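Visitor: sequence first, predicted coordinates after that:
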Amino acid sequence: MSATGPAIWSLKVPEAYPSPQSETVPDPYNSMESVLGEDFRGLIDPADFVDGGRFRSIVKIQSRCNNQGEDFWMMASGWLIGTDLLVTAGHVVYDKAYGCGAATQIKCYIGYNGADSVPKQGSSSDGAVQPRYGSRVVTTQSWIKDSDSRLRDVAFIKVHKPFVGDLNVFEFNNNTVSPSTALFGVVGYPGDKNFRGEFGAQLYELFNNTTYDLDKQPRHMIE
């Protein structure tokens, strides 16, 4: 029987400043996903992710895991639904692909545009790029315990203090009409894109009019 209910844990918030990691590995599902057809992902204008920009609430995530005593960092993306709460994938906070289990530390950034864009320790943390630590995590029990649980691959991360400014946080909308055609977009930090030697350093977008029918999708999800 599938596990139900939430899985919740707290993360220790270090006193050290959340400087970005120089070495990260891609999202563990990167090799399972690809761009179909022509790759027309476009680099997002920085004006779109500064304060008040349309993608200000897109979050760059670095998640620390431990595999047999060795720490390493994974890169990922998320989006704000509150000043101190963001949504991401379950595998960002609890890894099964690498066999690491629960994340032991999480760093989150809005306005991120490469490691050099992050303010140094002693600078204001409320500027164009705002760094935060994850302090509390919620995912699903079924993501942790089930062998085939992509339907429950979701998580929420609470950061140690709210982001500030005009964040343009996302709102939930359950008015999906199916079948239909709609303009769908994918926005985030792709791990296959390189900027000054850093993978997943910059924000990209891909939008396209897409016809879909949820009843015909394998997981009844838009994919």
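Guide: Received the coordinates, thanks. This structure is a prediction, so every number in the text was calculated from the model and none was measured.

Visitor: going forward, measure contacts between C-alpha atoms and count neighbours the same way
Guide: Noted.

Visitor: my guess is Ile61 contacts Cys108, does it?
Guide: Yes - using CA atoms under 8 Å, Ile61 is in contact with Cys108, at 4.7 Å.

Visitor: next, the one to line up against it:
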Amino acid sequence: MDTDHVVETYSWKLQVPAPPRLQEIGARNAFEAVVDMDHRTQVSSNDLEVNGTYRSIIKLKIAWQGAVKKRVWATGWLIRDDIVITAAHVVYQTDTFATEVRAHVGDNGADSIQGLQRRYGSRVVIPCAWQDSQEVVHDFAFVLLQGPFDHVVPLPYEPTPSAGLNDIGVVGYPADKPGKQMYMEFRQVDCSLFEEGQPLAYGISTFRGKCKG
């Protein structure tokens, strides 16, 4: 085994089911903010249906330890029909951590389609490096669901281009838009990953609740 690529992780079990009548708020103390002009557009409901372009992008509703009848929402995407990847900061921070996670496929707020599905998370895994330092390069987490989603194709892995002008998209559920619906923005971004250990950065508008993808 190549120990240079081993990542130490921290994991904990989640409670199921979530308590009722939870109030939804944006992602807790998130550090994203809209920059410059807002060019985001609402995703078509057709893209959330079975075989839709963004069917595998997930709305997460998360209850925190110590929070009473409050739930933050965030964005993740399926890498397996029962595993969601999201940002670590939406499930773990220095003073608290997620105790319950509910994942929604096809969630379009008040206009949700008939194909809406819900699954509860059973376990969360984060890098130990995020727990120790909370550096942005370690800001990712995995949520194992109690069961797989039906009729959803997980997003395939694609290598990130090392440099050059590329079409970069941000798609998810921002907390500053009404209706709790999915929005997107795509832009050509000149990026470089040649600096070792540096994450991909871009100037596309985002907001707490909408993790980058």
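Guide: Yes, it's here. This structure is a prediction, so every number in the text was calculated from the model and none was measured.

Visitor: can you get me the start-to-end distance on stretch 188-207 of the first structure?
Guide: End-to-end distance for stretch 188-207 of the first structure: 12 Å, by CA to CA, to the nearest Å.

Visitor: tell me which of Ile61 and Cys108 of the first structure has more neighbours.
Guide: The neighbour comparison of Ile61 of the first structure against Cys108 (other CA atoms under 10 Å) goes to Ile61, with 28 against 25.

Visitor: list the contacts of the more buried one.
Guide: Contacts for Ile61 of the first structure (CA atoms under 8 Å, 6 or more residues apart in numbering) come out as 75-78, 106-109.

Visitor: quick check, nearest of the residues you listed to Val92 of the first structure?
Guide: Of all these, Val92 of the first structure sits closest to Ala76, with 6.7 Å by CA to CA.

Visitor: Asp146 of the first structure versus that closest one, what's the distance?
Guide: Distance, Ala76 of the first structure to Asp146 of the first structure, using CA to CA: 22 Å.

Visitor: also Tyr189 of the first structure?
Guide: For Tyr189 of the first structure, the distance to Asp146 of the first structure equals 28 Å [CA to CA].

Visitor: name the residue in those two with the higher neighbour count.
Guide: Per other CA under 10 Å, whichever of Tyr189 of the first structure and Asp146 has more neighbours is Tyr189, with 25 against 13.

Visitor: just give me the match in the second structure for the more buried one.
Guide: When the second structure is aligned by TM-score structural alignment, Tyr189 of the first structure is paired with Tyr173.

Visitor: residue contacts, its match?
Guide: Residues in contact with Tyr173 of the second structure (CA under 8 Å, 6+ apart) are 59, 73-75, 180-183, 209-210.

Visitor: same deal with Glu135 of the second structure?
Guide: With contact set as CA under 8 Å, 6+ apart, Glu135 of the second structure has these partners: Ala129.

Visitor: what do we get in the first structure for it?
Guide: Here Glu135 of the second structure is matched to Ser149 in the first structure, going by TM-score structural alignment.

Visitor: map Asp150 of the second structure across to the first structure for me.
Guide: Alignment note (TM-score structural alignment): Asp150 of the second structure maps to Val164 of the first structure.

Visitor: what helices and strands are in contact with the biggest strand by length in the first structure?
Guide: Under DSSP state E, the strand in the first structure containing the largest number of residues is strand 70-82. The contact analysis (3 or more CA pairs under 8 Å, 6 or more residues apart in numbering; DSSP states H and E) places strand 70-82 of the first structure against strand 58-67, strand 85-88.

Visitor: mind listing the helices for the second structure?
Guide: In the second structure, the helices defined using DSSP state H lie at 128-133.

Visitor: show me where it has its strands.
Guide: Secondary structure of the second structure by DSSP E: the strands cover 9-13, 23-25, 41-42, 57-64, 70-80, 83-86, 92-93, 96-105, 117-127, 141-145, 163-172, 183-192.

Visitor: just name the most buried of these.
Guide: strand 57-64 (a mean of 26; mean count of other CA atoms under 10 Å).

Visitor: between that one and strand 117-127, how big is the angle?
Guide: Put simply, strand 57-64 of the second structure runs at 70 degrees to strand 117-127, going by axes from the mean of the first three to the mean of the last three CA atoms, to 10 degrees.

Visitor: contacts only, for the spatially most central residue of the first structure.
Guide: With distances taken as CA atoms, centre = their mean, Ser77 lies nearest the centre of the first structure, 2.2 Å away. Residues in contact with Ser77 of the first structure (CA under 8 Å, 6+ apart) are 58-61, 88, 188-189.

Visitor: that one matches what in the second structure?
Guide: By TM-score structural alignment, Ser77 of the first structure lines up with Thr75.

Visitor: hang on, the earlier thing: can you tell me which two in the contacts of Tyr173 of the second structure are farthest apart?
Guide: Greatest spatial distance among those (CA to CA): Trp73 and Tyr183, at 14.1 Å.

Visitor: quick one: Phe149 of the second structure and Tyr120 touch, right?
Guide: No - with contact defined as CA under 8 Å, Phe149 of the second structure does not reach Tyr120; the gap is 10.6 Å.

Visitor: ok, the closest residue to the match of Ser77 of the first structure other than its chain neighbours - contacts?
Guide: Excluding the flanking residues, the one nearest Thr75 of the second structure by CA to CA, 6 or more residues apart in numbering is Lys59, at 4.9 Å. Contact analysis of Lys59 of the second structure by CA under 8 Å, 6+ apart lists 73-76, 103-105, 107, 172-173.
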